[in-house]
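1. Quick one, structure for this:
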Amino acid sequence: MSRGNENTQEPSIHPVVFLGAGPGDPELITLKGRRLLDQADLIIYAGSLVNTALLEGVGGRCHDSAGMDLEAIITLVLKGYRQGLKVVRLHTGDPAIYGAIREQMQWLDREGVDYEVVPGVSSAFATAATLKRELTVPEVTQTVILTRQAGRTPVPERESLTRLAAIQATMCIFLSVSMMDQVVADLTAGGYSEETPVAVVEKASWPEERVLRGTLKTISAQIGSSKIRKTAMIIVGPALDDASTIASKLYDTSFKHEYR
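-> All right, here's what the predicted structure looks like:
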């Protein structure tokens, strides 16, 4: 906007973007996410959790937030925003799940800063793809629980693994592989049998991903031998059982439906 006879213009203001990078494979970012990264002037990415192959060829300045606290991140975001830069805060997976964006958005709300959230592919679904498994199986389980074991960050008692296990649904357990013994103890105490199938995928969709398959009886020993300690998803429940041959009604020739 011009002021008087001046030829200068105010810098354009672009909303800050909280962007889901996907689980690791650079091709699993959305088309919108790829475009926003390519157009960004300033990218603040979540350390080693984000595959830096996503940042190859971008024109914007990149900052690794691994050594930054919340205030330092927000200070950088606000500086870029107020300079009229296109700012992208790049989170792993989908930022809605354990993305720690709530406190960032609340701070920006207090500052009157405009922002948007662009979803990404969660590591839970990349793990299911690696395992070649559908997480919902007709007449077996129609519920998927996304949760984590209590650690340095507490979990409400009503959402403990022991209580959730009573549902006997598919569970995708984040941020918990380093506590596998306790995970197994809580799940079996809650009602899963020791023979319940379980899989652990480290760095799903990355070139170095590793897959362990077993049961609640065997998985702790496998984790110990593998030395997997972080960046892994645990999936447990009857949907992983190879023995189930129940098929969806969706494509059944006798099933009457309005939409397919």
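2. Please make it C-alpha for all contacts and neighbour counts, starting now.
-> OK.
3. so how far is Lys86 from the closest residue to Asp41 other than its chain neighbours?
-> Once its chain neighbours are removed from consideration, Asp41 has its nearest residue in Gly60; the separation is 4.0 Å (C-alpha to C-alpha, 6 or more residues apart in numbering). Distance of Gly60 to Lys86, computed by C-alpha to C-alpha, to the nearest Å: 9 Å.
4. what ranges do the strands span in this structure?
-> Assignment of strands within the chain using DSSP state E yields the ranges 16-20, 42-45, 61-64, 87-91, 115-118, 144-148, 170-174, 197-202, 210-215, 232-236.
5. Need those in JSON lines (columns: mean neighbour count and distance to Leu76).
-> Written out in JSON lines, the entries for the strands of the chain read as follows (neighbours: other C-alpha atoms under 10 Å; distance: least, C-alpha to C-alpha, whole Å):
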{"stretch": "strand 16-20", "mean neighbour count": "25", "distance to Leu76": "11"}
{"stretch": "strand 42-45", "mean neighbour count": "24", "distance to Leu76": "8"}
{"stretch": "strand 61-64", "mean neighbour count": "15", "distance to Leu76": "9"}
{"stretch": "strand 87-91", "mean neighbour count": "27", "distance to Leu76": "9"}
{"stretch": "strand 115-118", "mean neighbour count": "16", "distance to Leu76": "15"}
{"stretch": "strand 144-148", "mean neighbour count": "18", "distance to Leu76": "30"}
{"stretch": "strand 170-174", "mean neighbour count": "23", "distance to Leu76": "29"}
{"stretch": "strand 197-202", "mean neighbour count": "23", "distance to Leu76": "32"}
{"stretch": "strand 210-215", "mean neighbour count": "16", "distance to Leu76": "36"}
{"stretch": "strand 232-236", "mean neighbour count": "25", "distance to Leu76": "30"}
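6. The structure of the following sequence is requested for comparison with the preceding one:
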Amino acid sequence: MIYFVGAGSGAVDLITVRGQRLIQEADVIIYAGSLVNPMLLEEKKPGCEVFNSAEMTLEEVIQVMKDAEKMGKMTVRLHTGDPSIYGAVREQMDCLEQAGISYESCPGVSSFCGAAAALNLEYTLPDVSQSVIITRMAGRTPVPEKEEIAEFAAHQATMVIFLSAGMLEELSERLIAGGYQKSTPAALVYKATWPDEKTCICTVGTLAETGRTQGISKTALVIVGDAVTHSHYRRSDLYHPDFETEFRKPSSQS
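-> The predicted structure is shown next:
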């Protein structure tokens, strides 16, 4: 069996209990060495083989999995954050299906959740934003034309932008072209939940300057939208005394 496990956003204690147990039981671990906290590997059992996928191709990763299966070994494919977000897992799963190898997924804490925790941020505020767009800039690898940054910016929703900290000048331009004002709140969160985490509140217009002055050009999320400064939001209806729910009558009827 192959288990795709989310390692969490950085802090070793943000892996799930299930993910930790799978690491402890694994005979083979293939981990994303450029991003996964290596301290998680201290949970492995004696004799467990470890491979760093940062130095491997897809074909090499799959071959390790196939070899482990032939020997009756259990493999953990350890991805950063949650495997479903920029984890390149579908192509691995397709290869396993073609080879008749079973697999399961174990979710993890994505860095966009870690970034919200670092900022004490709620992405979805009443009358501010009720949608979160998770995306990235086109760089060495493209994005579909319909998902270009300016197209998403037109929605004025909260945006969480991955893999784009090295293109902040262009990102700022595309956000403004799409409809955000230069004064729209923004944030840079470097290495969310890691010991050297850094958070910077700025605006869409000062993203590039903030990145330069703070020395942030990679391993950071960009968050855009009025939810960043959490001002001028409406109180939620759910906990309002005059709002009826399945479990509570309005105060006026109690």
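7. thinking again about what came up before, hang on, isn't the residue nearest to Asp41 of the first structure packed against Ala40?
-> Yes. Proximity of Gly60 of the first structure to Ala40 meets the contact threshold set by C-alpha atoms under 8 Å, at 5.4 Å.
8. neighbours of the equivalent of Leu187 of the first structure over in the second structure, just the number please.
-> Pairing criterion TM-score structural alignment: the partner of Leu187 of the first structure within the second structure is identified as Leu175. Counted with other C-alpha atoms under 10 Å, the neighbours of Leu175 of the second structure add up to 24.
9. likewise Thr52 of the first structure?
-> Applying other C-alpha under 10 Å, we find 14 other residues in the vicinity of Thr52 of the first structure.
10. What's Ile43 of the first structure aligned with over in the second structure?
-> In the second structure, the residue matched to Ile43 of the first structure (TM-score structural alignment) is Ile29.
11. Tell me which stretches of the stretch 151-254 of the second structure form helices.
-> Assigned helices in the stretch 151-254 of the second structure, in chain order: 168-178, 207-214 (criterion: DSSP state H, counting those that start in this stretch).
12. rewinding a little: got a list of what the match of Ile43 of the first structure touches?
-> Listed by C-alpha atoms under 8 Å, 6 or more residues apart in numbering, the contact partners of Ile29 of the second structure are Ile23, Cys48, Glu49, Val50, Phe51, Thr75, Val76, Arg77, Leu78.
13. What of Gln142 of the first structure?
-> Thr136, Ala169.
14. is it possible to export the helices of the stretch 151-254 of the second structure to JSON lines including distance to Asp67 of the second structure?
-> As requested, these are exported to JSON lines (distance: least, C-alpha to C-alpha, whole Å):
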{"stretch": "helix 168-178", "distance to Asp67 of the second structure": "43"}
{"stretch": "helix 207-214", "distance to Asp67 of the second structure": "44"}
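15. circling back to that earlier point, which one of Gly60 and Lys86 of the first structure has more residues nearby?
-> Looking at Gly60 of the first structure and Lys86 with other C-alpha under 10 Å, you find the greater number of neighbours at Lys86, namely 23 against 19.
16. In the second structure, what residue corresponds to Lys230 of the first structure?
-> Using TM-score structural alignment, the equivalent of Lys230 of the first structure in the second structure is Lys218.
17. and if you look at Ser176 of the first structure?
-> In the second structure, the residue matched to Ser176 of the first structure (TM-score structural alignment) is Ser164.
18. what separates the residue nearest to its match when sequence neighbours are not counted from Thr206 of the second structure, distance-wise?
-> Once its chain neighbours are removed from consideration, Ser164 of the second structure has its nearest residue in Met137; the separation is 5.6 Å (C-alpha to C-alpha, 6+ apart). As for Met137 of the second structure, its distance to Thr206 of the second structure is 17 Å (criterion: C-alpha to C-alpha).
19. go on, Lys191 of the second structure?
-> As it turns out, when the distance is counted by C-alpha to C-alpha, Lys191 of the second structure lies 20 Å from Thr206 of the second structure.
20. residues contacting the corresponding residue of the second structure for Ile74 of the first structure?
-> By TM-score structural alignment, Ile74 of the first structure lines up with Ile62 in the second structure. For Ile62 of the second structure, the residues meeting the contact criterion (C-alpha under 8 Å, 6+ apart) are Gln92, Cys95, Leu96.
21. could I get those as TSV with neighbour count?
-> TSV is the format used below for the contacts of Ile62 of the second structure (neighbours: other C-alpha atoms under 10 Å):
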residue	neighbour count
Gln92	17
Cys95	14
Leu96	17
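22. which ones are touching Met233 of the first structure?
-> When the contact criterion is C-alpha under 8 Å, 6+ apart, the partners of Met233 of the first structure are 123-124, 127, 172-177, 200-202, 204.
23. Dump those residues to a markdown table, plus distance to Ser193 of the first structure.
-> A markdown table is the format used below for these (distance: C-alpha to C-alpha, whole Å):
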| residue | distance to Ser193 of the first structure |
| --- | --- |
| Ser123 | 26 |
| Ala124 | 23 |
| Thr127 | 23 |
| Cys172 | 17 |
| Ile173 | 17 |
| Phe174 | 21 |
| Leu175 | 23 |
| Ser176 | 20 |
| Val177 | 19 |
| Val200 | 18 |
| Val201 | 21 |
| Glu202 | 24 |
| Ala204 | 26 |
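24. if we take these, which one ends up nearest to Val211 of the first structure?
-> Proximity of the contacts of Met233 of the first structure to Val211 of the first structure (C-alpha to C-alpha) peaks at Val201, which lies at 4.6 Å.
25. Name the nearest residue to that closest one, sequence neighbours excluded.
-> Val201 of the first structure sits nearest to Val211 (C-alpha to C-alpha, 6+ apart), 4.6 Å away.
26. what residue of the first structure takes the place of Glu145 of the second structure?
-> In the first structure, the residue equivalent to Glu145 of the second structure is Glu157, according to TM-score structural alignment.
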